[in-house]
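Colleague: Here is my input, please return the structure:
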Amino acid sequence: MKNPIADDGTSPKIPILVPFTFYDKTYHSVYVNNNGVVSFSVPVPEYTPKAIPMVDGKAFVAPYWADANIILGGHVYYRQTQKPELLRNVTRDINNYFPEISFTATWLFIATWDRVAYFGSLSSKVNTFQAILCTDGHVSFMMLNYADIQWTTGAASQGNPRTGLGGIPAQAGFNSGDDKNYYNIPSSRTPQVINITKTSNVDVPGRWVFQVDNFKPAGDPKELTPKKEEPEVLQKEEDLPEQETGHHTHEDNQEVPEEQSHVDSDEEESDHCE
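Modeller: Predicted coordinates for the structure are as follows:
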């Protein structure tokens, strides 16, 4: 499935086939938010990332919470699957990262932000990253993949429109909705988050993996020298069927740079709305 082409948009409420346990609470639905968040039960459309923990009761994973605008470029995809090949792949990886746990994935949810631009962009910079939820019906894991990160901040979060840097940079981490259960990936909401493709807790540059039913990271965070090949992204644009998308427009228009290669000629640009 593909999210509508909209600034600060979210997916519809997505009922999930297998209940997912996150911080000892069981959830039956998720939302995929354009601004880099997968949330449980309620959407999180806010564009400027807030410091974690947030004590408003919202539970979510933020692979890269920042002010994206897919009207200017990119797509947000999601799917839940029980495809044997993908289940085998993630089972192999989880057993490698958590050797003390005997785990066989029976369900996956994959959300991919593919070459997404930032709000107010006057450049061709884009980000590609992914969140994967998996479970065997009891034990739950999340894997975050960062394939290419070129910007940290949208213009409405005090970022530079020409560089996508400065202001309030992206937040990466987990929030349970209280002030006790949360996790911030090192460098979150700092300029260094641009280097998240070089960091890991599983010795694979650009990959972070966590057990999330009662929350345990796989290992110690490290900054690594990236290998020639980036971590494999399970869901790529060419693997997905195209479908019609809606347009989200506002009264005022926002300048779109000529070099922005992912803007369709018939799409309308928009000002920011929360």
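Colleague: alpha carbons only for contacts and neighbour counts from here, please
Modeller: Will do.
Colleague: Relative to Cys134, how far out is Thr81?
Modeller: From Thr81 across to Cys134, the span is 10 Å (Cα to Cα, to the nearest Å).
Colleague: Between these two, which contacts overlap?
Modeller: 107-109 (Cα atoms under 8 Å, 6 or more residues apart in numbering).
Colleague: List just the nearest of those residues to Asp93.
Modeller: Ranked by distance to Asp93 (Cα to Cα), those are led by Leu108 at 13.3 Å.
Colleague: That closest one against Ala131, yeah?
Modeller: No: contact criterion Cα atoms under 8 Å: Leu108 and Ala131 do not qualify, at 10.4 Å.
Colleague: Could you check which of those two is surrounded by more residues?
Modeller: Ranked by neighbour count (other Cα atoms under 10 Å), Leu108 and Ala131 place Ala131 first, with 27 against 24.
Colleague: how about the helices of the stretch 1-150 of the chain, start to end?
Modeller: In the stretch 1-150 of the chain, the helices defined using DSSP state H, counting those that start in this stretch lie at 84-97.
Colleague: this one as well, want them side by side:
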Amino acid sequence: MRKDICGKAPPRPGLDSPGFPGSWASVSARISSQTSTMGVRDLDWFFWTTFLGFAVSVQCVTRAEFFPFGESAGDQVLEPGSDQTHRLGLDRPLLFYDGTFDSIYINTNGFVATSEPSGESSYLGNMPPKFGIIAALQGDLDTSDGVGRVFYRQDSSPDVLRQAADHINRAFPEDDEVSPTHAAVVTWVGVATQEAPSRGDGIDTRRNTFQLVLASLETASYAVVLYARDGVQFTSTPVGDRPMVMHSGFSKGLVRGFLFSSQGPYYRTSTDDEASVQALAEETNSGLRGVWVYEIGTSPYFSNVAPGEVTDLPTEEEHGASNQRRPFDGQQVEYPPYGSEGEQIQIHSVQYQPHQPDNPEVVVVDDTDINVDVFFVQPRNVCEQQEEVFPVRRLSGLQRRLLLPL
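Modeller: Okay, here's the model as predicted:
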């Protein structure tokens, strides 16, 4: 099982494990091996150097680094219970996939919807749903005990917009800097499972805390999702008589055609493996552990959800330096096949690959008014002849290169 390198409790997984690279056991062993050759002063220096090096290497976002939340920040509180929903009208529209939305629906179960969601029995254990969804960490959650709460608000204050811009610009270092003009902040604090299974492992005392910020400007919208170091204490919730792994990701929802309806694109940021949910607090695509940034809508053209591109985790000394862009790795976008509204939806995974097709042709375009998203599309004999899509960054400047497969 994955060890939580961010040091969440209870218990302290990893820190007391002899196999963990930065565990107290390994620190003690290294100190013992140096005792015979070091003086007391050298030994003291070695201990503190090792300890500080370990502390720096596991830097994670904390709740104090969340966007301000709570009643003191002007938040409203979602009604206690399970599967509670509140419609929030937006002062500025949200761009999601190729749609524009003047309101969002905030739900207890760890997500925001773009239309009024159906009852939880229709989507728990049966993702993606028929409605558009932005899932920070979706599961069967409950706040009726008075401990867990869901806070939400709109915010256009300079401090919040600056904080959103910092996360977005750090995640997309090669893009032009953006300055959001509006944000919606939703924070799930201390939420528990609706019915904790009696497995004797104390899951009923574990609580999750995470935050979703939807930041928009005139031509684009972004989702910033934050998971604190102790914010993911359980990774599955009971559905019926079995536990189901929690979901995070984006789905356009049901797309209605002239004759048939089909499920739109479903972009997953976690998988059906519990370790992928735990990794949300331990990894990143924005350069800061536990913080994930996605471009979720653009106007006038949109192709697909674009993840942040800084998966490097700088040490404290490198925190202020520029992060090197790395290829996208490990997340999934899923395209269910077309079918009638009443048919069972089957989902086929299509995995992004951090490489490009062979022998691309480069076409140089001098027109500075062109602003397009470019994709490689190469047929592969996988997932019942689904197509594999390779993202290419949006191009800008006096000359734009359109890369097309031969």
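Colleague: circling back: take the shared contacts of Thr81 and Cys134 of the first structure and keep only those in strands.
Modeller: Mapping those onto strands (DSSP state E) picks out 107-109.
Colleague: if we can go back for a sec, tabulate the shared contacts of Thr81 and Cys134 of the first structure (JSON lines), appending distance to Ala51 of the first structure.
Modeller: Output for these, formatted as JSON lines (distance: Cα to Cα, whole Å):
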{"residue": "Trp107", "distance to Ala51 of the first structure": "31"}
{"residue": "Leu108", "distance to Ala51 of the first structure": "28"}
{"residue": "Phe109", "distance to Ala51 of the first structure": "26"}
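Colleague: Looking at the residues you listed, which is nearest Phe40 of the first structure?
Modeller: Scanning those for proximity to Phe40 of the first structure, where the rule is Cα to Cα, the winner is Phe109, at 12.5 Å.
Colleague: which one in the second structure is aligned with the closest one?
Modeller: Residue correspondence, TM-score structural alignment: Phe109 of the first structure in this structure matches Ala184 in the second structure.
Colleague: now Thr190 of the first structure
Modeller: Match for Thr190 of the first structure (TM-score structural alignment): Asp273.
Colleague: I'd like to know how far the aligned partner of Ser144 of the second structure in the first structure sits from Thr81 of the first structure.
Modeller: Counting by TM-score structural alignment, Ser144 of the second structure lines up with Ile71 in the first structure. For Ile71 of the first structure, the distance to Thr81 of the first structure equals 27 Å [Cα to Cα].
Colleague: rewinding a little: between Thr81 and Cys134 of the first structure, which has more neighbouring residues?
Modeller: Between Thr81 of the first structure and Cys134, counting by other Cα under 10 Å, Cys134 is the more crowded of the two (28 against 16).
Colleague: Next, count neighbours for the counterpart of Val212 of the first structure in the second structure.
Modeller: Alignment note (TM-score structural alignment): Val212 of the first structure maps to Ile296 of the second structure. Using other Cα under 10 Å, Ile296 of the second structure has 24 other residues around it.
Colleague: between the helix or strand encompassing Ile296 of the second structure and helix 158-171, how big is the angle?
Modeller: Assigned by DSSP states H and E, Ile296 of the second structure belongs to strand 291-298. Orientation check (axes from the mean of the first three to the mean of the last three Cα atoms, to 10 degrees): strand 291-298 of the second structure against helix 158-171 gives 90 degrees.
Colleague: Run through the neighbouring helices and strands of strand 291-298 of the second structure.
Modeller: strand 85-96, helix 158-171, strand 220-227, strand 306-307 (3 or more Cα pairs under 8 Å, 6 or more residues apart in numbering; DSSP states H and E).
Colleague: Name the nearest of the shared contacts of Thr81 and Cys134 of the first structure relative to Asp67 of the first structure.
Modeller: Looking across these and measuring by Cα to Cα, the closest to Asp67 of the first structure is Phe109, at 22.9 Å.
Colleague: Quick check: closest non-adjacent residue to the closest one.
Modeller: Gln80 (4.2 Å; Cα to Cα, 6 or more residues apart in numbering).
Colleague: counterpart of the one you found in the second structure?
Modeller: Gln80 of the first structure maps onto Gln154 in the second structure, by TM-score structural alignment.
Colleague: residues contacting its match?
Modeller: Contacts of Gln154 of the second structure (Cα under 8 Å, 6+ apart): 90-91, 182-185.
Colleague: Could you do His138 of the first structure as well?
Modeller: 20-21, 213.
Colleague: Against Val90 of the first structure, how distant is it?
Modeller: Distance from His138 of the first structure to Val90 of the first structure, by Cα to Cα: 16 Å.
Colleague: For Lys2 of the first structure, what is the corresponding residue in the second structure?
Modeller: Lys2 of the first structure maps onto Val77 in the second structure, by TM-score structural alignment.
Colleague: ok, now Phe141 of the first structure?
Modeller: Going residue by residue (TM-score structural alignment), Phe141 of the first structure aligns to Tyr222.
Colleague: what sits against that match?
Modeller: When contacts are taken as Cα under 8 Å, 6+ apart, Tyr222 of the second structure is in contact with 168, 214-216, 293-297.
Colleague: What ranges does the stretch 251-400 of the second structure have for its helices?
Modeller: 274-278.
Colleague: Strands of that one, start to end?
Modeller: 254-256, 261-263, 266-268, 291-298, 306-307, 332-334, 349-351, 361-365, 374-379, 387-392, 400-404 (DSSP state E, counting those that start in this stretch).
Colleague: The ones you listed: which one's closest to Thr50 of the second structure?
Modeller: strand 291-298 (26.4 Å).
Colleague: angle of that closest one against strand 220-227?
Modeller: 160 degrees.
Colleague: Give me the angle between strand 291-298 of the second structure and strand 85-96.
Modeller: 70 degrees.
Colleague: Excluding chain neighbours, give the residue nearest to Met142 of the first structure in space.
Modeller: Per Cα to Cα, 6+ apart, closest to Met142 of the first structure is Leu133, 4.6 Å.
Colleague: oh, I was asking about Pro19 of the first structure
Modeller: Per Cα to Cα, 6+ apart, closest to Pro19 of the first structure is His28, 5.1 Å.
Colleague: Would you confirm that that neighbour contacts Phe22?
Modeller: No: His28 of the first structure is beyond contact range of Phe22, at 10.9 Å (criterion: Cα under 8 Å).
Colleague: okay, these two: which has more neighbours?
Modeller: Higher neighbour count among His28 of the first structure and Phe22: Phe22, with 24 against 14, using other Cα under 10 Å.
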